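# Pasting a predicted model and its sequence here:
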Amino acid sequence: MTRAAVLGAGSWGTAYAKVLADAGTEVTIWARRPEVALALATEHRNPFYLADVQLPAVAATDDHERALDGADIVVLAVPSQSLRGNLEHWRPALRRALDENDASLLSLAKGIETGTLLRMSQVITEVTGADPGSVAVLSGPNLAREIATGQPAATVIACSDEARAVALQQSCATGYFRPYTNVDVVGCEIGGACKNVIALACGIASGMGLGDNSVASLITRGLAEIIRLGVALGAEPVTLAGLAGVGDLVATCTSPLSRNRSFGHVLGAGGSMEAAQEATHGQVAEGVKSCGSVRALAAAHDVEMPLTDAVNLVCHEGLSVREAVGNLLGRRIKPE
């Protein structure tokens, strides 16, 4: 039987562990806090995330070496900006899984690393020394709560090794969760990282009381930004027109379950960064940290991303949301 270690017990890590178990994969979840691991193992629920969702029988531990023992799939389910630190701590056990089990490393994190401007798959290969063909990424319209309750959803698993992508696909295919494969790792990662930033912009618009026309315009122009950056980095435009691009973008920009949209909504309604963080119950809104690194990555490749610029100015440089909207509307008119 395929054995997976899910490293991270947040909302998405918990939901994806349920998907794997429902698909017939043997699962062990690593949780940073011993009390979370105990509840997962004995009560089959996560007391801090998706607490009302009953999980199938999964093993759980706060010992990463125990979680990784014998694993041939390693799911990395920690926030993007803390991924490197965790990988460095886990590196000896990860190397054993790679060397002894030819394990696949599957990233659920969506972001661009601050400082290095690396995509998550690049961080993984740099820290672990894994062959790029052993590293896959998962992206799509995957709101954790909906998936945890069995609502139908689709996703994309991208890996340069197509056979490995197919094996990962088979490990998580259920009656409610439909995975597709792709070899365009860059496209999937850029779509996943940038949509969080555009979702902040849509949340801000909603919080300001703007309507569906405004939100639809932001989604569409945001997609144009994402495609420009993705193509500059070598992504296939068709990837960004699919589940990992448009699909993920629409779900994250429109759903009240989206942390990034919810964070932006508070800012748009006049709330502070602190109030927005409190409203998302301390969970990470990846776009807040990634908007600066996405902006820097775009600048390094001479790609224009005005919405991303505006979100970064609001989140980190004190620009008011009304000034940001005024600046965007005041840009010169031009062909689409």
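Alright, I've got the coordinates.

# Going by C-alpha atoms from here, please, whenever you check contacts or count neighbours.
Will do.

# show me what contacts G270?
When contacts are counted by C-alpha atoms under 8 Å, 6 or more residues apart in numbering, G270 touches 207-208.

# centre of the chain versus the host helix or strand of E146, how much separation?
In this assignment (DSSP states H and E), E146 forms part of helix 144-148. Its chain's C-alpha centre and that of helix 144-148 lie 14 Å apart, by C-alpha atoms, centre = their mean, to the nearest Å.

# Then stretch 222-242?
Centre to centre, stretch against its chain (C-alpha atoms, centre = their mean), the figure for stretch 222-242 is 17 Å.

# follow-up on the earlier one: following the helix holding E146, which helix or strand shows up next?
Following helix 144-148 in sequence order, the next helix or strand is strand 153-159 (DSSP H and E).

# Which helix or strand lies directly C-terminal to that following strand?
helix 162-172.

# how far does that following helix sit from the chain's center?
19 Å.

# Show me what that helix is packed against.
Applying 3 or more C-alpha pairs under 8 Å, 6 or more residues apart in numbering; DSSP states H and E, we find helix 162-172 packed against helix 11-22, strand 153-159, strand 177-182.

# Tell me which residues are up against the longest one.
This means helix 11-22. Residues outside helix 11-22 that contact it (C-alpha under 8 Å, 6+ apart): 4, 6-8, 26-27, 29, 46, 49-50, 55-58, 77-78, 108, 143-145, 147-148, 171-174, 177.

# this is the comparison structure:
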Amino acid sequence: MTKQISKIAVLGAGSWGTALASTLSGNGNQVILWGHNQKDVDDINHQHLNQHYLQQSLLDNKLKATTDLKEALAAAEIVLFVVPTTAIREVAAKVNQLLPSLDKTVIFGHAVKGIEVNSNKRISQMIVEEIPTLRERDLFFISGPSHAESVIKKAITLVAVASANQQYAKQIQTALSNSFFRVYTNADLVGSEYAAALKNVLAIAGGIIKGLNMTDNTQAALVTRGLAEMRRLGVALGGQPETFDGLAGLGDLIVTAMSANSRNFRAGLALAAGRNIQQIQKEMGMVIEGVKTAKAVDQLSRKNKVSMPISENVYKILYENEKIEDAVAVLMSRPLISEE
């Protein structure tokens, strides 16, 4: 069966946006990657590299990049947001202004793993608020255990695309899937978005554990009990329990909480070494989604009266200067309970 070629605008030329754009382009789709940094765009167009984010990993040579949002959106059939959570509203509002120039029905989705602080909105909620003609049920979301640094090297990777509109989900599945990148579908957009965001906070804890030279026992405990926390809050907020056992939940948690390819994990390593989060963010020079998400998760768990002791202590380390050794002591001295 011949694949249908799609015209796709990928908005966000960071590591994940670039890796997805290159994969989509390598599959034969016509892809334009939009970014705000002219140097990065020139690097992509002339050298087929994005050295700022992906070092010397070669991109598909048919991938085009631009700093002109209107050019990126022109004739697009699919628009994929891959900008940081804090930039979603600004970029979506600009897209909304350009929508009249789009002469066909466009499928919108994102691959952003975060929650907005204070409003506690999911990414899909933010997008439809800024683009009122869209319905949340028609949006799609790509997530799963998928470091950009591995995807760009064509390592075998499995992800899930979530949407209540399964026709759209299957179209994205077809556009993305190939011999090394396998895409599954699910219908739980809400649960998938919460899973993807919540695991970033736990990944910071994973880095702390590694930085303290704790053993595999401790890492396994983090993943297991962290998953229980994710599921409790995600289900309370409307997600399906089974989503948290799949690629969007457990799969993404394992790869993020145990790998130095994760910015959140690296942030945890640095915290364990005694550096503060302000220094870490400045030195890394890239968005660490779990830092702001920790604040949003703390707000959500308190509001919904959901117990999330690991995430709560990550928040305290980041925002209340709690000492790591004190956080560990608090977790290990909690009242003994049955496993949930």
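Thanks, I have it. Computed from a predicted structure; not experimentally measured.

# So after superposing, what's the score?
The TM-score (TM-score structural alignment, normalised by the length of structure 1) is 0.96; 333 aligned residues with a C-alpha RMSD of 1.2 Å.

# right, and the helices and strands packed on helix 162-172 of structure 1 - which one's nearest A299 of structure 1?
Of all those, strand 153-159 sits nearest to A299 of structure 1, with 25.9 Å by C-alpha to C-alpha.

# what's the matching range in structure 2 for the closest one?
The aligned range for strand 153-159 of structure 1 in structure 2 is 157-163, by TM-score structural alignment.

# what's the answer for stretch 250-257 of structure 1, then?
Mapping stretch 250-257 of structure 1 onto structure 2 (TM-score structural alignment) gives residues 254-261.

# That stretch: end-to-end distance?
End-to-end distance of stretch 254-261 of structure 2 (C-alpha to C-alpha, to the nearest Å): 12 Å.

# neighbouring contacts of that stretch?
By C-alpha under 8 Å, 6+ apart, stretch 254-261 of structure 2 touches 145-147, 149, 199-200, 202-207, 219, 223, 262, 264-266.

# swap the cut-off to 7 Å and go again
Stretch 254-261 of structure 2 is contacted from outside by 145, 147, 202-203, 206-207, 223, 262, 265-266, using C-alpha atoms under 7 Å, 6 or more residues apart in numbering.

# Show me just the buried residues among those.
Buried members of the contacts of stretch 254-261 of structure 2, scored by 16 or more other C-alpha atoms under 10 Å, are 145, 147, 202-203, 206-207, 223, 262, 265-266.

# Turn these into a markdown table, including distance to T293 of structure 2 and secondary structure.
Output for these, formatted as a markdown table (distance: C-alpha to C-alpha, whole Å; DSSP: H, G, I helix; E, B strand; the rest coil):
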| residue | distance to T293 of structure 2 | secondary structure |
| --- | --- | --- |
| P145 | 18 | coil |
| H147 | 19 | coil |
| L202 | 10 | helix |
| A203 | 11 | helix |
| G206 | 15 | helix |
| G207 | 16 | helix |
| V223 | 18 | helix |
| S262 | 15 | coil |
| F265 | 14 | helix |
| R266 | 16 | helix |
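
# Distance to E130 of structure 2 for the residues you listed - can I get that in CSV?
CSV is the format used below for those (distance: C-alpha to C-alpha, whole Å):
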residue, distance to E130 of structure 2
P145, 29
H147, 29
L202, 30
A203, 30
G206, 35
G207, 35
V223, 35
S262, 29
F265, 32
R266, 33
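
# Check those and tell me the two furthest apart.
H147 and V223 (17.7 Å).

# Relative to structure 2, what is the average displacement of the helix holding E146 of structure 1?
Aligned to structure 2 and superposed, helix 144-148 of structure 1 gives a mean residue distance of 0.4 Å (mean C-alpha distance after the TM-score superposition for structure 1).

# what sits against the alignment partner in structure 1 of I131 of structure 2?
Counting by TM-score structural alignment, I131 of structure 2 lines up with T128 in structure 1. For T128 of structure 1, the contact set (C-alpha under 7 Å, 6+ apart) comprises 91, 95.

# again, only using 6 Å
Residues counted as contacts of T128 of structure 1 (C-alpha atoms under 6 Å, 6 or more residues apart in numbering) are R91.

# mind listing the strands for the stretch 1-150 of structure 1?
3-7, 26-30, 59-61, 73-76, 104-107, 135-139 (DSSP state E, counting those that start in this stretch).

# Show me the one of the ones you listed that comes nearest L83 of structure 1.
Nearest of these (C-alpha to C-alpha): strand 73-76, 8.1 Å.

# Where in structure 2 does the closest one fall?
Under the alignment (TM-score structural alignment), strand 73-76 of structure 1 falls on residues 78-81 in structure 2.

# quick check, distance from the matching stretch to the centre of its chain.
Taking C-alpha atoms, centre = their mean, one finds stretch 78-81 of structure 2 lying 14 Å from the centre of the chain it belongs to.

# Average offset of that stretch relative to structure 1?
Following the fit onto structure 1, the mean deviation recorded for stretch 78-81 of structure 2 is 0.7 Å by mean C-alpha distance after the TM-score superposition for structure 1.

# Give me the residue at the spatial middle of structure 2.
K113 (2.8 Å; C-alpha atoms, centre = their mean).

# That residue matches what in structure 1?
Applying TM-score structural alignment, one finds that K113 of structure 2 aligns to K110 in structure 1.

# Thanks a lot, see you next time.
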